[in-house]
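K.L.:
sequence first, then the predicted structure, then my questions.
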Amino acid sequence: MTQDTVLLERDGPVAILRLNLPERLNPLALPLQQRLREVLAALASDASVHALVLTGAGKAFCVGADLSGMQPPGDGRSLGEWTHDTMVSLSNRLVEDLRGLPVPVVAAVNGPCAGAGVGLALAADIVLAARSAYFFLSFMPRLGIVPDLGSTWFLERFVGRPRAVAMSLLGERIGGEQAAQWGLVWACVDDDQLLAQALVTAHRLAALPAHAALEIRQVYDRAAQQDLSAQLQLEAERQRALIERPSFREGVRAFLEKREPRFRP
């Protein structure tokens, strides 16, 4: 595989990252996964990047695992063992990389989003879907396996257990408009406006305090794991720390001066 499997562009403080196997609808081939992790690591340490847009080249976002590349490794491990090891060491790390990125992530789902591609998209902070896009959990209906790359974690929280289970068992395609109605994505937009709207959203996010993405992810992740009393305590603890930061003082000044805050990166 000689082509660049991941394309990276810049629009000021916003990085645009495209999965780039368009002739195959952007499957998660191993070279693509490896390159994607490298690019995400570089972005995480680049102070000039304040937001990221993740999308797919061509007509699809991502159709999930590269089934044509799944073969027994020839080292004594079964295909199941090899798959487990690859997920633990590589594929699952992609989701953790996105969730740990210190800047907000916008997923622009520009077409089919299937299999493991669903987990990849939902790992973003904000998901926009083109009107022609759809989400498809092919795992159990087509292959007899469970959804992965965090799909089960995200879906139960975003759309509730009844819809998550039905999507997993029935394998019906959930179009962009339906996904927005369910709360699976933030918004559904016309195909020709998807990237433009994703960039508008990303630039708004880029203007937030530098700690915004990590703080918001972490506080909502904790909310799903603990009771109200514990969450109230967590909120108080985070306010104690964050109110000491320059961003809070700037926000108060902007409010009193009736202007938009200007946060330092």
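P.N.:
Looks like it arrived, so ask away.
K.L.:
can we go C-alpha only for contacts and neighbour counts from here?
P.N.:
OK.
K.L.:
what comes up buried for stretch 72-83?
P.N.:
Trp82, Thr83 (16 or more other C-alpha atoms under 10 Å).
K.L.:
ditto for stretch 129-142
P.N.:
Ala129, Ala130, Arg131, Ser132, Ala133, Tyr134, Phe135, Phe136, Leu137, Ser138, Phe139, Met140.
K.L.:
which other helices and strands contact the helix or strand hosting Ala42?
P.N.:
Using DSSP states H and E, Ala42 maps to helix 30-44. The contact analysis (3 or more C-alpha pairs under 8 Å, 6 or more residues apart in numbering; DSSP states H and E) places helix 30-44 against strand 6-11, helix 92-100.
K.L.:
and those: which comes nearest Gln33?
P.N.:
Proximity to Gln33 (C-alpha to C-alpha) singles out helix 92-100 among the helices and strands packed on helix 30-44, at 7.4 Å.
K.L.:
got the angle between the very next helix or strand once past the closest one and helix 92-100?
P.N.:
Using DSSP H and E, the helix or strand that follows helix 92-100 in sequence is strand 105-109. Going by axes from the mean of the first three to the mean of the last three C-alpha atoms, to 10 degrees, strand 105-109 is angled at 120 degrees with respect to helix 92-100.
K.L.:
centre of the chain to strand 105-109, how far?
P.N.:
Relative to the centre of its chain, strand 105-109 is centred 6 Å away, using C-alpha atoms, centre = their mean, to the nearest Å.
K.L.:
dropping in the other structure now:
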Amino acid sequence: MDTVTDENAPVLLERDGGVAVVTLNRPDRRNALDARTKTALRRALEDAASDAGVRAVLLTGAGGAFCVGQDLAEHAAALRDDPEHAFDTVQDDYAPIVRLPATMGKPVVAAVAGTCVGAGLALALACDLRVFAEDAVLGTAFTGIGLTCDSGLSWTLPRAVGESRARELVLLGETFTAAEAVAWGVSGRVVPRQEVAAAGRALAARLAVGPTAAYAESKRLIADAWEQDLDTALASEARAQARLGLTTDHAGAVEAFLGKRRPVFEGR
């Protein structure tokens, strides 16, 4: 994994032990996603996903916001110049970006402070776990500019808060707080703003020393369960357990349990 620490880069990528920290880095634009940022974000997530030494990923934003979604100045220019192709980015950029945290075989944590709306909210919901600053402002935002959901929000939001609540949040487009989000079913921890970065890193670090293969199988099983009947899910679980039963992590953890020791997971 290539570290990116150039303060002018739209996305920063660093390694902190077994954690890859991916930081959206356009604080002057509240980390709005323009073409350059989307390309860099996709590359950073791909690098983190493919690096065997990375066992957890932390996604966050620089400055006072997580992400306000699409850069509307760039979008307005695309509408003026080539309206027929202005929305190619939805399939070409946003779909693969959101798919990466949702499907990579390692846990992904979002540390969310400030504004998190539109595709930014979708990106946070595509992660496995979230840490919210207590003053974070969340919202779907799309209908406010005459659009509907993209970046997987029509899939992730109903699963997080239920269909009725998702309809309300999308159709009304009103912002909501981190505390409300957690109360409605969005998994996450709410902490004081000054603690969100440290809390996000601590959670990612905890996951990075856990049973990586078990996390990967668990992510897949939970995602697939929405489309399966019970018998299919039971069969999928049996196959996953059989695969995990051959891992070093499982064998070592069983011996540690019997020996009354804390297990040490190697991620294999």
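P.N.:
That came in fine, so what should we check first? Computed from a predicted model, the values in this text were never measured in an experiment.
K.L.:
and the TM-score between these chains?
P.N.:
Taking TM-score structural alignment, normalised by the length of the first structure as the basis, the two superposed chains have a TM-score of 0.92; 260 aligned residues with a C-alpha RMSD of 1.7 Å.
K.L.:
ok, so of the buried residues of stretch 129-142 of the first structure, who is nearest Ala108 of the first structure?
P.N.:
Closest to Ala108 of the first structure, out of all of those and judged by C-alpha to C-alpha, is Ala129, at 6.0 Å.
K.L.:
where do the strands sit along the first structure?
P.N.:
Under the criterion DSSP state E, the first structure contains strands at 6-11, 14-19, 51-56, 105-109, 112-114, 126-130, 134-136, 174-175, 187-189.
K.L.:
turn the ones you listed into JSON lines, columns for distance to Leu205 of the first structure.
P.N.:
What follows is the strands of the first structure, written out as JSON lines (distance: least, C-alpha to C-alpha, whole Å):
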{"stretch": "strand 6-11", "distance to Leu205 of the first structure": "13"}
{"stretch": "strand 14-19", "distance to Leu205 of the first structure": "9"}
{"stretch": "strand 51-56", "distance to Leu205 of the first structure": "6"}
{"stretch": "strand 105-109", "distance to Leu205 of the first structure": "9"}
{"stretch": "strand 112-114", "distance to Leu205 of the first structure": "24"}
{"stretch": "strand 126-130", "distance to Leu205 of the first structure": "10"}
{"stretch": "strand 134-136", "distance to Leu205 of the first structure": "25"}
{"stretch": "strand 174-175", "distance to Leu205 of the first structure": "26"}
{"stretch": "strand 187-189", "distance to Leu205 of the first structure": "16"}
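K.L.:
out of the helices and strands packed on helix 30-44 of the first structure, deepest packed?
P.N.:
With neighbours defined by mean count of other C-alpha atoms under 10 Å, none of those is more surrounded on average than helix 92-100, at a mean of 19.
K.L.:
in the second structure, what stretch matches it?
P.N.:
Across the second structure, the stretch matching helix 92-100 of the first structure (TM-score structural alignment) is residues 95-103.
K.L.:
returning to that earlier point: any chance of the buried residues of stretch 129-142 of the first structure in CSV, with distance to Val14 of the first structure too?
P.N.:
Listed next are those as CSV, based on distance: C-alpha to C-alpha, whole Å:
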residue, distance to Val14 of the first structure
Ala129, 19
Ala130, 20
Arg131, 24
Ser132, 25
Ala133, 23
Tyr134, 25
Phe135, 26
Phe136, 29
Leu137, 30
Ser138, 32
Phe139, 33
Met140, 37
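K.L.:
quick one: which of those is nearest Pro72 of the first structure?
P.N.:
Set against Pro72 of the first structure, the nearest of those by C-alpha to C-alpha is Phe139 (19.4 Å).
K.L.:
return the residues in contact with that closest one.
P.N.:
Listed by C-alpha atoms under 8 Å, 6 or more residues apart in numbering, the contact partners of Phe139 of the first structure are Gly115, Ile145, Val146, Pro147, Ser168, Gly171.
K.L.:
hmm, try it at 7 Å
P.N.:
Going by C-alpha atoms under 7 Å, 6 or more residues apart in numbering, Phe139 of the first structure touches Gly115, Ile145, Val146, Pro147.
K.L.:
ditto for Trp226 of the second structure
P.N.:
Contacts for Trp226 of the second structure (C-alpha under 7 Å, 6+ apart) come out as none.
K.L.:
what do we get in the first structure for it?
P.N.:
Checking TM-score structural alignment: Trp226 of the second structure goes with Ala224.
K.L.:
likewise for Glu180 of the second structure?
P.N.:
So Glu180 of the second structure corresponds to Gln178, using TM-score structural alignment.
K.L.:
next, count neighbours for that match.
P.N.:
16 (other C-alpha atoms under 10 Å).
K.L.:
which one of the helices and strands packed on helix 30-44 of the first structure lies closest to Ala198 of the first structure?
P.N.:
strand 6-11 (11.6 Å).
K.L.:
looking at the second structure, where would I find the counterpart of that closest one?
P.N.:
So strand 6-11 of the first structure sits over residues 11-16 in the second structure, by TM-score structural alignment.
K.L.:
average offset between that stretch and the first structure?
P.N.:
For stretch 11-16 of the second structure, the mean deviation from the first structure after alignment is 1.9 Å (mean C-alpha distance after the TM-score superposition for the first structure).
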